[in-house]
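1. following is a predicted model, sequence given first.
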Amino acid sequence: MKTIYALLGASLLSACSVPLIQPNATQAVASHYGTSAPQGGAALDVNWWSRMGDAQLTQLLALARTNSPDLRSAAASVMAARAQSGQTGANLYPSLTGSASATISDSPTTPRSDSNTALVDSKWELDIFGKVQNAAKADTARAGAEELAYAGSYVSLAAEVADGYVGYRACRLAQAEYQNALASQQDTVTATGSLVDAGLSASADLSLARANVANAEISVTNQRADCKVAAQSLARIVGVSQSEIDAVISKGGGLPKTKPFQVASVPADMLRQRPDVLEAEKRFAAALLDMKVAEAQLFPSLTLNGSITASDPRSWSFGPALSLPILDGGASRAGVRLANANALTAAESYRAATLTAVSEVEGALTRLAAARSNLASAQSLVANYQAYFDTVDRDWKVGAASLLDREEARRQLQSARITRISQSEAVLVQWIALYKAIGGGWVAPKVVISKDLAPKKIEG
């Protein structure tokens, strides 16, 4: 008995000999954003997409939620984490195992005999130092982190689908501009031919007009290809066939309407709406619990074992078993240091997630302000180039301006129109980026995994 006490004391002393660095995930953030946050419109929520009033965008988001490979993979990760949490949590309770066997034996020297045996075994590790309980808590925290990762995946997916859709619509608007330019160039060829026939214009003007038509045809062909590629990218993101995507985007037209929303002026409030920040927080909590589990591995463990023969209840056994970590080559202490390092990494990941979240909101606010200002300038650009072209066009028709002057004015007007389309797209894209940066209207959902791995959120 003295030997057991000595071994127990030695193991307890060895458990206290591992130096640790206390993880610290504290990260200060500014009290206000550097760029003024827009305050117009309704409060941010997950229904922001539907308030944009674009039926095709809403339909694409619904398809993506059901079919996106990335989102389905995230849902599978939630299932795996929940199952792991259930397995670990089961270790808190006694296990009971039954076994039965039947044997028939015969030989030339012994008579034939039958034997039947039924046993019931039980085992329960007494969680003296909290190893089992902390392991269960850690896996529960990791399951919660995977649920948050799923929520973050949906926020990112929705923003990616919206970006792709807005890009496609802008591409088609630009394509329409190029097609209008081509039609105008073809009319110019006809008009120039009449002027040449009447001796009012040089034949070189007709060659220039025809060259401009060929150049416009190239622009239309390239733009049409760009739009097709944009539609193909949408099919990949959403996770459905190209024909299904084409059926959706063939309806409607133009860019979705911008729907401003309110943004909390305090960055700390925004952080509670970011699934990735809360995910990092959960993973840090799990890492701290893993440290406790690793430390508990340095201490003795006590297990109660018992068995009973069902065919003969008088035959039974019961007793404790003590396991003492004495010599393991330093593996247990290395495990503590590894868990400590993992916790330090998790702490820095949480700090990085916090800094990234604030930076993304600041960046989105800055770019949104610039895009809105640029759109106003683009409106002025189009209006002035339109007035300039109208003047040159009138002069050309009466012979006061050359065809080259008219074509230069037309190209400037076309470029201004496409710039306005690009800036309108940029404003929408930055609103989407801001929506994603502040959490996409997410508010602590619970995730339910359906049979087809298409999770749904239940507001709790």
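-> Alright, I've got the coordinates.

2. C-alpha from now on. contacts and neighbour counts both.
-> Will do.

3. and residue 441, which of the three is it?
-> coil (DSSP: H, G, I helix; E, B strand; the rest coil).

4. dropping in the other structure now:
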Amino acid sequence: MIRNALCAAPLLVVASCATVGPDYSPPAISLTSHFFGEASAPLVDAAYEQWWTGFDDPALNELVSRGLAQNLSIRGARERIRQAEAALARAGGAAQGSGGISAEALRSRDGSGSIDTHEGLTGNAAFVFDLFGGFRRGREAAQANLDAARQDEGTVRLAYLSDIVDAYVAARYYQNTAWLTRQAIESRRATLAAVNRQLTAGDATRLEVTRAEASLRTAQATLPPAQSGFETNVFRIATLLAEPAGPIFERMKAGARQPLPRRAAGSGTPADLLRNRPDIRAAERDLAAATASIGVAEAALYPSLTLSGVVTDVEEHTWSFGPRLALPVFNRGFLDANRRQAVAVAAEAELAWRATVLNAVEEVQAARAQTIYWRRQVAAQRAAVESTTEVQALTRRSFDSGEILFSDVLDADRVSLESQMSLAAGARDLAISWVRLQVATGRGSQVGLTVAPTGPMPLAAN
């Protein structure tokens, strides 16, 4: 019976073109032709867009560029790509073949004192035929994992861009609020001195002096949180750049205006996300790898054929050579469970891909709405600052002429500072929402790459 089975081995080799398991095809998903409330043109080359230059801030541009080369998370993602490349090489032809050569030289002495010398050389080799495509599916899975690792690098790059720009925007915001607070402190200190002089002259009351002191102390109390916020975000920038904080702090301490986007940014179309978002493409590649793994698990259910040979002892010229056919009989239930598990993993991977697409659409629409809202808010708040500044000046003139009470001056100062603080906060929130929109649309994910990640594209149906 064994002889007949081995004689049938050539027939199995002929059948080696058969590949079990499902053939992968990119998934399709139904998407609208445009985002809610917007009919924007498709985004072209968004992955290579250096969107942060839209802030027109040379200091920010320099920090971002340094971090793209130095950030540890990005460098770690590149190492994961190298791991995936090695895994793909391991899954190639080397996975089917094995063998080696060993040599030995022994000297021994028996009881009579006779010394015997033995030298030997052994060579062995084996090759496993890919009868049902298990190795082929394994290579497909390894290639898909490599593609996913390359896309994951893009996701890490987007996360870095978001973090570094957010930290810079926040640092400049706190720096601006600290400057506004110092201006208010100086103004209120001068007001307190003037009221004290009036008290000495009998033109002011102790209540007015106390209120002026309270106004000054209140402004002074808001300065430390602003200073702390500035330094905290500078430290965050240093971590993202993998650099000491000292030189960055000195550079940032010089001051600059709060970053504001100088141009509007289109959202593109939902279908653009399938091409531009690396997390979506990575999820699609994970699905491809999971689909190929079904074939690997299914191939294990079928017979395997190994051709092996051994040559030993050059002096005696002994050798052996022949095929070995293995039939999975007693562990078939275990192998079938592996296949069912692989099918479930692939089904979960498809659901994860669909969820990633829908989350991406949500992120774009939310970031776009927030950007529109904060742009309107900043415009309105800028007008409010102009009005409250004028009110503050008129109030002081009216007080100097004796037309109003001192409490009116304090109220005008407080409202003016609050208005300026609100403008600074609105500018920060506008910048951050604009950053969110850039990242949500996948802009900048491949900046600095010389080779674009590859892989089949999923399909979008309107």
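-> Structure received. Remember, predicted model here, so these are calculated numbers, not experimental data.

5. drop the TM-score for these two in here.
-> Here the TM-score for the pair of chains, by TM-score structural alignment, normalised by the length of the first structure, is 0.88; 437 aligned residues with a C-alpha RMSD of 2.8 Å.

6. against the first structure, where does stretch 402-419 of the second structure fall?
-> Mapping stretch 402-419 of the second structure onto the first structure (TM-score structural alignment) gives residues 399-416.

7. now what about the matching stretch, what contacts it?
-> Outside of stretch 399-416 of the first structure, the residues within contact range by C-alpha atoms under 8 Å, 6 or more residues apart in numbering are 177-178, 181, 205, 209, 378, 381-382, 385-386, 388-389, 392-393, 395-396.

8. swap in 7 Å and give it another go.
-> Stretch 399-416 of the first structure is contacted from outside by 205, 378, 381-382, 385-386, 389, 392-393, 395-396, using C-alpha atoms under 7 Å, 6 or more residues apart in numbering.

9. map residue 241 of the first structure across to the second structure for me.
-> In the second structure, the residue matched to residue 241 of the first structure (TM-score structural alignment) is residue 244.

10. in which helix or strand does the closest residue to its match other than its chain neighbours reside?
-> Leaving out its chain neighbours, the residue that sits closest to residue 244 of the second structure by C-alpha to C-alpha, 6 or more residues apart in numbering is residue 238, at 6.0 Å. Element membership for residue 238 of the second structure, per DSSP states H and E: helix 223-241.

11. mean shift between that helix and the first structure?
-> Superposing on the first structure and averaging over aligned pairs (mean C-alpha distance after the TM-score superposition for the first structure), helix 223-241 of the second structure comes out at 2.3 Å.

12. show me what that helix is packed against.
-> Helix 223-241 of the second structure is packed against helix 58-70, helix 134-201, helix 245-253, with contacts defined by 3 or more C-alpha pairs under 7 Å, 6 or more residues apart in numbering; DSSP states H and E.

13. swap the cut-off to 6 Å and go again
-> If contacts are counted by 3 or more C-alpha pairs under 6 Å, 6 or more residues apart in numbering; DSSP states H and E, helix 223-241 of the second structure sits against helix 134-201.

14. figure out how far the helix it packs on is from the centre of its chain.
-> Centroid separation between helix 134-201 of the second structure and its chain, computed with C-alpha atoms, centre = their mean, to the nearest Å, is 16 Å.

15. having no further points to raise, I will conclude here.
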